[in-house]
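S.K.: Based on what follows, work out the 3D shape:
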Amino acid sequence: MNGHGGRGGGTSSKSVLARGLSLLDAFATGEPELSLAQIAARSGLPKPTAHRLLGELVEWGALERSAPGHYRLASKLFRLGQLVPKHRLLREAALPQLERLQAETGENVHLAVPDSVYTLFLEKLTGRESMTIGSRVGGRMHSHCTATGKVFLAWGGRSRLREVVDAGLPRLTPRTIVLPGLLHQDLERTAARGVGINQEEAEPGVSAIAAPVLGARGQVVAALSVTGRAHGLDLDRLGGVVRAAASAMSRTLVRHTG
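M.R.: The predicted structure follows:
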């Protein structure tokens, strides 16, 4: 009973849809392009099966070939993502505040939401004098080492923190917090001061500060952040600026959803 058609075990028992989604999920780590071998390994599918399904995803518009044997996400997925009602509402409410933050600070500014053990960036505006950083719209970064991610952990309850710790705390820089006890202490400080701070924990030379955005029921639904050179950000001054922007966005959300 190990033939084709979904009757056997292992990968053959998955539906075509499930196998296709596993190929797309291979891109979840944020790399701009992947080879056939990388995609097959991450999805657990044989190369011939992966190659055939990748061809169908290219034809549908979810992927495009970036080079022989290499693939990247295509714009159709981005267009569909923009239609998610919750994310569209958050982006519309955030944009005026992001523009103000960008104008006032000259730095990179973000809107992010929690996504499993990650922080997912829904919007990014690049500052006029800002440095190049690794974040991008639609990209994800680990929660334990990002300012927005720390917001979600500090106000997300024990279950979210446990999920992140159980998934592992990878060290991305010498300053990344990788011990659960130290992370817990850092999150207590985050809640006490009202902002999450990343000091060169995700990228060397890059720091950020983020504040929580609240929904109609008072729950944290998103975060706004300012990111720039570690030695150029006045975190004390920016704390009040980012909190004010997040509070203004929260009021907008309440008016539209309350």
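
S.K.: Every contact and neighbour count from this point should use C-alpha atoms.
M.R.: Noted.

S.K.: quick one: residue 129 from residue 162, how far?
M.R.: In this view, residue 129 and residue 162 are 38 Å apart by C-alpha to C-alpha, to the nearest Å.

S.K.: do residue 134 as well
M.R.: For residue 134, the distance to residue 162 - C-alpha to C-alpha - is 26 Å.

S.K.: The two: which is more packed in?
M.R.: Set residue 134 next to residue 162 and count neighbours by other C-alpha atoms under 10 Å: residue 162 wins out with 14 against 10.

S.K.: which SS class is that one?
M.R.: Residue 162 falls in the helix class when you classify it by DSSP: H, G, I helix; E, B strand; the rest coil.

S.K.: hey, where'd the helices end up in the protein?
M.R.: 16-25, 36-43, 47-60, 75-81, 85-105, 147-154, 157-167, 180-193, 235-257 (DSSP state H).

S.K.: Now show me the structure for the sequence below, then we'll compare the two:
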Amino acid sequence: MGYVSESADGDLQVDGEIVAERPGGVQPIQAVQKAVAVLNLFTSQEPELTLGTIAERLDMSRATAHRYLITLRATNLLAYETARGVYTLGVKTLDYAAVVHDSAKFASAFVRRTEPVLRRLSEETNHTAVASVWNGDCPVLVRTGIPVQRMVVIATMPMYSCLPVFDSAQGRIFLAFSADARRTHASDPRLRELEPELELARRDQFVRHDVAEDGGTTTMAVPVLVDDTLVGVIATLAFKTTMQGPDRLLARKALTRAAADLSTRIRTDTT
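M.R.: As a prediction, the model looks like this:
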């Protein structure tokens, strides 16, 4: 690679030529992505993995996988038990766990507990139900409940997709209840423009957002609060033609009950 620099507009340049980047950010570093993929294989269900298993699951040769494992061992992110030939997460990961424990315990419980609540919410309302958490700059879809009775349902975004901050019911709930979300987008003039709606959202603990595209959809969202701390948002998605006044009221009540149920489950888990 030649001389690398950054233009006044923030574009990456190599030998004076602008390098195309992926939308929304810099080019990902492939080696880092693969190293993270290795770490992501370790779960509470599978805390120990062999070289062969890791190579197979990541579609790598054993030699390539071994190079990543050696590097991760050198940084104490992985440990190796010679007698049994298995890898486990290393002691360095304990430092990361300590850092995120306090801030992530509610979010972790929210993700873990939300699936049965969403499933019941979908069965009760006959609409798609979703849950999202804040990832630092936008809401991220983490769980979905699909109604079993409807022949046609709204196709949700792929799991872990970033949702619009200002143009979604979920995003507006985060802006209304999360100081972190407001700080992140404090320089955006839309935040000031939305303040009257955000004040209503705080008062009612509810947001409805209609979208004309995609056949006309309605999203209704409510916060999941634990001791006045926002831990996530649950919402229902429906076609506007199926959401008349009484239907909206029933769905809103069902959402409120689901959020209260989820809040109780999370509080029990974290205390």
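
S.K.: before we move on, the earlier item: return the most buried member of the helices of the first structure.
M.R.: Highest mean neighbour count of the helices of the first structure: helix 147-154, a mean of 30 (counted as mean count of other C-alpha atoms under 10 Å).

S.K.: That helix maps to which residues in the second structure?
M.R.: Under TM-score structural alignment, the match for helix 147-154 of the first structure in the second structure covers residues 169-176.

S.K.: average distance between the matching stretch and the first structure?
M.R.: For stretch 169-176 of the second structure, the mean deviation from the first structure after alignment is 1.5 Å (mean C-alpha distance after the TM-score superposition for the first structure).

S.K.: any idea how far residue 133 of the first structure is from residue 24 of the first structure?
M.R.: 24 Å.

S.K.: nope, residue 210 of the first structure is what I was after
M.R.: 16 Å.

S.K.: Residue 75 of the first structure now?
M.R.: Counting by C-alpha to C-alpha - residue 75 of the first structure and residue 133 of the first structure are separated by 22 Å.

S.K.: do the same with residue 59 of the first structure
M.R.: Relative to residue 133 of the first structure, and taking C-alpha to C-alpha, residue 59 of the first structure is found at 32 Å.

S.K.: same question, residue 41 of the first structure
M.R.: 28 Å.

S.K.: now do residue 127 of the first structure
M.R.: Applying C-alpha to C-alpha to residue 127 of the first structure and residue 133 of the first structure gives a distance of 11 Å.

S.K.: Now do the same contact list for residue 38 of the second structure.
M.R.: 54, 58, 68 (C-alpha atoms under 8 Å, 6 or more residues apart in numbering).

S.K.: out of those, who's nearest residue 143 of the second structure?
M.R.: Nearest to residue 143 of the second structure out of the contacts of residue 38 of the second structure is residue 58 (C-alpha to C-alpha; 24.7 Å).

S.K.: Reformat the helices of the first structure as a markdown table; add distance to residue 220 of the first structure.
M.R.: Below are those laid out as a markdown table (distance: least, C-alpha to C-alpha, whole Å):
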| stretch | distance to residue 220 of the first structure |
| --- | --- |
| helix 16-25 | 26 |
| helix 36-43 | 32 |
| helix 47-60 | 35 |
| helix 75-81 | 21 |
| helix 85-105 | 12 |
| helix 147-154 | 7 |
| helix 157-167 | 11 |
| helix 180-193 | 12 |
| helix 235-257 | 9 |
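
S.K.: To residue 199 of the first structure, which of those lies closest?
M.R.: helix 147-154 (8.6 Å).

S.K.: thinking again about what came up before, do you know which of the helices of the first structure lies nearest residue 119 of the first structure?
M.R.: helix 147-154 (5.2 Å).

S.K.: can you give me the offset of the closest one from its chain's centre?
M.R.: Here helix 147-154 of the first structure is found 11 Å from its chain centre; the criterion is C-alpha atoms, centre = their mean, to the nearest Å.

S.K.: do stretch 210-221 of the second structure as well
M.R.: On C-alpha atoms, centre = their mean, the centre of stretch 210-221 of the second structure falls 21 Å from that of its chain.

S.K.: how long is it end to end?
M.R.: First residue to last in stretch 210-221 of the second structure (C-alpha to C-alpha) measures 12 Å.

S.K.: Quick one: residues in contact with that stretch.
M.R.: Counting by C-alpha under 8 Å, 6+ apart, residues outside stretch 210-221 of the second structure touching it are 168-170, 173, 206-209, 233-241, 243, 252, 255.

S.K.: Now which of these would you call buried?
M.R.: The neighbour count (16 or more other C-alpha atoms under 10 Å) marks 168-170, 173, 206-208, 233-240, 243, 252, 255 as buried among the contacts of stretch 210-221 of the second structure.

S.K.: Let's see which of these end up in strands.
M.R.: In strands, judged by DSSP state E, the following of these are found: 207-208, 233-239.
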